[in-house]
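1. Please work out how this folds:
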Amino acid sequence: MKKFLLFLAGLTAFIVLLANLGPMVFLGLGIWLLYVIFKQFMKTDSTAGKIGWVIVGLIVLSITISNMFALIGVVAAVALYMIYKSWKKETDGPVVHHIEEDDPFTNFERQWAELNK
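-> Here you go, the predicted model:
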């Protein structure tokens, strides 16, 4: 049942990620453009050039802020990664056979696995 719920959560996170893929690309592009504009602003010596870069920066900033809901896609990507790690952790667990003896050396692996859960 837990695997089925993990599958449903992963499917939901994947659909949300795909739905927000375009805004995520535009958000990344906008952040990169803001970085380039800032570097050009710092290189420019003239006042008119600096005013021009500020105006262009404000336009790109407004476009970038309009794509802020793309952070939902980033959260979905992180959730998908966490679900994947949880899925892999369950399958890579130690294989321990239950032995009905009371010998502490024989049951050590079983007890250690129970403590680590």
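
2. C-alpha only now, for contacts and for neighbours.
-> OK.

3. give me the number of residues near G52?
-> Look at G52: counted by other Cα atoms under 10 Å, it has 13 neighbours.

4. any idea which element it lies in?
-> helix 47-65 (DSSP states H and E).

5. can you give me how far that helix is from the chain middle?
-> Distance, stretch centre to chain centre, for helix 47-65: 30 Å (Cα atoms, centre = their mean, to the nearest Å).

6. Quick one: name whatever helix or strand follows that helix.
-> Following helix 47-65 in sequence order, the next helix or strand is helix 71-91 (DSSP H and E).

7. Buried residues, that next one. List them.
-> By neighbour count on 16 or more other Cα atoms under 10 Å, the buried set for helix 71-91 is 72-74, 76-77, 79-80, 83, 87.

8. tell me what the helix holding G52 is packed against?
-> Packing partners of helix 47-65 (3 or more Cα pairs under 8 Å, 6 or more residues apart in numbering; DSSP states H and E): helix 21-43.

9. Please identify the buried residues of the helix it packs on?
-> For helix 21-43, the neighbour count (16+ other Cα under 10 Å) marks 23-24, 26-27, 30-31, 33-34, 37, 41 as buried.

10. Now the second one, please; I'll put the structures next to each other:
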Amino acid sequence: MKKFGLFIVGLIALFLLLANVGPLISLAICLAILYFGFKQFMKSESTGAKIAWGSVSIIVLIVSISHIPAILGLVAAYVLYLVYKKWNENDESASSKESDPFSNFEREWKELNKN
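-> Got it, this is the predicted structure:
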């Protein structure tokens, strides 16, 4: 039942992520332009250049704030990662207990040595 719940949560997160691919890409582009504009603002010497790069940076910041659905996409990607991690964690713990022939022997040997 736990795997079914993880599957459903992962499926919902995948659909959310796929629905928000466009805003994620545009947010990445806006943040790259904002980074470039800020670097140019810091490097510029003249007042006119600082005003121009500052204006560009502020406009791009306002545009990037409008990509709120991209935050949902990032959260969905993180949830998908957590589901994947949890899914593999359950497989590894179950298979390691069953596949290790010496764990039973070691446990029984400790029980025999106690007596």
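
11. Quick TM-score on the pair, please.
-> Put the two chains on top of each other and the TM-score (TM-score structural alignment, normalised by the length of the second structure) is 0.80; 102 aligned residues with a Cα RMSD of 1.9 Å.

12. related to what we said a few turns ago, can you tell me which of the buried residues of helix 21-43 of the first structure lies nearest to L11 of the first structure?
-> Distance to L11 of the first structure, by Cα to Cα, is smallest for M24 among these, at 18.8 Å.

13. Setting aside sequence neighbours, what's the nearest residue to that closest one?
-> Among residues not flanking M24 of the first structure along the chain, A70 sits closest, at 4.9 Å (Cα to Cα, 6 or more residues apart in numbering).

14. Hmm, G28 and the one you found touching each other?
-> No: with contact defined as Cα atoms under 8 Å, A70 of the first structure does not reach G28; the gap is 9.6 Å.

15. I72 of the first structure versus the spatially most central residue of the first structure, what's the distance?
-> In the first structure, the centroid-proximal residue (Cα atoms, centre = their mean) is V78; its distance is 2.5 Å. Distance of V78 of the first structure to I72 of the first structure, given as Cα to Cα, to the nearest Å: 10 Å.

16. Please apply the same query to G49 of the first structure.
-> Separation of G49 of the first structure from I72 of the first structure (Cα to Cα): 36 Å.

17. ditto for I65 of the first structure
-> For I65 of the first structure relative to I72 of the first structure (Cα to Cα), the value is 14 Å.

18. Repeat that for L21 of the first structure.
-> 10 Å.

19. again, but for I55 of the first structure
-> Taken as Cα to Cα, the span from I55 of the first structure to I72 of the first structure is 29 Å.

20. before we move on, what about G93 of the first structure?
-> Relative to I72 of the first structure, and taking Cα to Cα, G93 of the first structure is found at 32 Å.

21. mind listing what the corresponding residue of the second structure for G73 of the first structure touches?
-> Aligned counterpart of G73 of the first structure in the second structure: G73 (TM-score structural alignment). With contact set as Cα atoms under 8 Å, 6 or more residues apart in numbering, G73 of the second structure has these partners: 16-21, 24.

22. Of those, keep whichever come out buried.
-> 16-17, 20, 24.
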